[in-house]
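Student: Pasting the sequence and the predicted model now:
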Amino acid sequence: MSTRYALLLDVDGPIASPESRRVRPEITDALTRLSQAGTPLVFNTGRSDAFISQTVLPGLTVGSEGAPIHAICEKGASWFTLTSSRESELHVDESLVLPEALRSEIRDLTGEFADFMFFDETKRAMISVEQNTDVRNELYQRVQAGFDQKAAEAVERHGLSDRVRLDPTIISTDIEDSRVGKDLGADRALELLRADGLDPADYVWRTVGDSRTDYAMADRLHELGLTVAHVDVRPSDGIPEGRPYEVLTYEGLLHDDAGLAFLEELLASLGQPGQ
């Protein structure tokens, strides 16, 4: 019997280019064919449902006999399903939504840095700012440190330091409830698959990401006794030592180049070579 795989996918990096913020057609095609071949796909991302709907899902289809495709957004704070008739109802965990007063202050603060970043109005629970696409990443990261300091001071002024944390990435800063994370997203993913009538233990799992925080996906699945390996498409961020599962990398390939290589390799192992 051939191996059955299930995928838990970060979006920025392995699926969408951090530079263009777009998904290349070859990746969309590979994801569609994996679903049609019976591979459950779950996006586990800090991105909003709007970004997934507008950037990742166009061109991605699941047939009536295909495996499910789920989107866990804002690191577990919201989620929805892609079906043969397109998207299902969006669910939001209201306990993870940050106060509007803090959101308003961070929106105003972002205006002081408007030459370098923008406020993401599509987030429903967390608060995020993101690098302008016409700004060099090295410049953005230098300015980002100043923004993060002022944002942390705002969190403290609102008396939220015990509940809220800042999570800077290479192109953004997320201000979020401390309970969200890629491990919470993994838990949501398993709940959704069980609701589909699938047993997560029937699959060999591959988690895919571009930062050290993405290892929390594989950590959680391994902790629950599932068979998993992690695909790191940006190992220069640092591979944590002592992980009890295999870590896969693609030498000479970065971000969505490595993500595409992984997807095509997986298709080939299922007897469906890339087109």
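Tutor: On my side now, so go ahead. Here the structure is a predicted model, which is why all the values come from computation and not from measurement.
Student: going forward, measure contacts between C-alpha atoms and count neighbours the same way
Tutor: Noted.
Student: Distance check, residue 208 against residue 91.
Tutor: Distance of residue 208 to residue 91, computed by Cα to Cα, to the nearest Å: 24 Å.
Student: Show me which of the two is the more surrounded one.
Tutor: residue 208 (29 against 14; other Cα atoms under 10 Å).
Student: residue contacts, the more buried one?
Tutor: 7, 8, 9, 10, 14, 214, 230, 231, 232, 233, 259 (Cα atoms under 8 Å, 6 or more residues apart in numbering).
Student: Restricted to buried residues, select these in ChimeraX.
Tutor: To isolate the buried ones among those in ChimeraX, judged by 16 or more other Cα atoms under 10 Å, type:
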select :7,8,9,10,14,214,230,231,232,233,259
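Student: In strands only, show me the contacts of residue 208.
Tutor: Counting by DSSP state E, the part of the contacts of residue 208 found in strands is 7, 8, 9, 230, 231, 232.
Student: The fifth one and residue 205 touch, don't they?
Tutor: No. Between residue 231 and residue 205 there is no contact under Cα atoms under 8 Å: 10.5 Å.
Student: take the one below as the second:
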Amino acid sequence: MSSTPPFALLLDVDGPIASPVTRDVAPEIISLLLELAISGIPVVFNTGRSDEFIKRQVMGPMITSGMPENLKIHAICEKGATWFTFDSTGAGEVHIDHGLAVPGHYSDEIRELVASKFDDHMFFDETKRAMVSVEQNIDAANHEYRRAQEQFDSAAMDAMARSGLGVERLEVSQPDANEEISYRVDPTIISTDIESVELGKDLGARRTLELLVADGIFPAEWFTVGDSRTDYAMADWLAQNGHRVSHVDVRPGDGIPAGKPYPVLTARDLGLGQDIIHDHAGLAFLRHWRAQLD
């Protein structure tokens, strides 16, 4: 039997859901996510985080808070490279697109690079299955991390070149011998992801649709939520494929891209100040959507 809920939520995790400072998810956010899902609203996570992070920071608290037996939640991780579904009993099989993984020898080199030169400011994320990621130490000052990040990113690009791999970072491109770019160094405010150029929030959106269609769920409208410019790719893909969508930007200070064919919402649309960002803005929108169901 198919269903058409009034809307669905496609959520980035770092920023809108998890605090970028503590990496924790507030209990009220967990509660609202559950209330919305129980009310029939599809709640899907589309994140660069690993499946282990989602299991620990999102799935575990949702189950502990009283997740019903018949409810299931989809999680697209590592920007589409891995995905799994969880219910009140825990996580199902983790699916991995091995063809999109960074070469193992490169991963080993980056692990050693972090340990030898950058461990005062960042750590190597051992939970990633396809991407290579480093993340700011919680006890490191962000402004100091950002300076170290630039040096790390440059070293990561150099390591790609030594391996004969084409790579890009923001506006800088280093093609391989065949003039091709296969990988991306993608800096965020608390991490750097090194990944296949085929990964992205648009791939996560496509995988989300595939999972919901298999469930017989066809939302009438979508709200995508993110804290970076790359998160707009979720809404871009949905709009390009004929879906009605609005994007919520919980950190619009970086600038809202012009000319988007869909509404872009910020905390100001809820009557809140421009200082309400990240998970505080995410919480405000979850409260708003929950109220719409009453």
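Tutor: Good, I have the coordinates. From a predicted model like this one, the values you see are computed outputs, not experimental measurements.
Student: ok, back up a step: ok, so of the contacts of residue 208 of the first structure, who is nearest residue 62 of the first structure?
Tutor: residue 7 (15.0 Å; Cα to Cα).
Student: Just give me the match in the second structure for the closest one.
Tutor: Under the alignment (TM-score structural alignment), residue 7 of the first structure maps onto residue 9 of the second structure.
Student: dump the residue contacts of residue 133 of the first structure.
Tutor: Going by Cα under 8 Å, 6+ apart, the list of residues near residue 133 of the first structure reads 19, 20.
Student: aligned partner of it in the second structure?
Tutor: Checking TM-score structural alignment: residue 133 of the first structure goes with residue 138.
Student: swap in residue 27 of the first structure?
Tutor: In the second structure, residue 27 of the first structure lands on residue 29 (TM-score structural alignment).
Student: how about that match, what does it touch?
Tutor: 17, 283, 286.
Student: How about residue 233 of the first structure?
Tutor: Applying Cα under 8 Å, 6+ apart, the residues near residue 233 of the first structure are 13-14, 208-210, 249-250, 253-256, 258-259.
Student: ok, these vs residue 168 of the first structure, which is closest?
Tutor: Of the contacts of residue 233 of the first structure, the one sitting nearest to residue 168 of the first structure (Cα to Cα) turns out to be residue 210, at 13.4 Å.
Student: where's the counterpart of that closest one in the second structure relative to residue 244 of the second structure, distance?
Tutor: Counting by TM-score structural alignment, residue 210 of the first structure lines up with residue 227 in the second structure. As for residue 227 of the second structure, its distance to residue 244 of the second structure is 20 Å (criterion: Cα to Cα).
Student: now swap in residue 115 of the second structure and tell me
Tutor: Counting by Cα to Cα - residue 115 of the second structure and residue 244 of the second structure are separated by 46 Å.
Student: Settle it for me: which of those two has more neighbours?
Tutor: Taking neighbours as other Cα under 10 Å, residue 115 of the second structure and residue 244 compare with residue 244 leading, 17 against 13.
Student: Please say which position in the first structure the more buried one maps to.
Tutor: With TM-score structural alignment as the criterion, residue 244 of the second structure pairs with residue 227.
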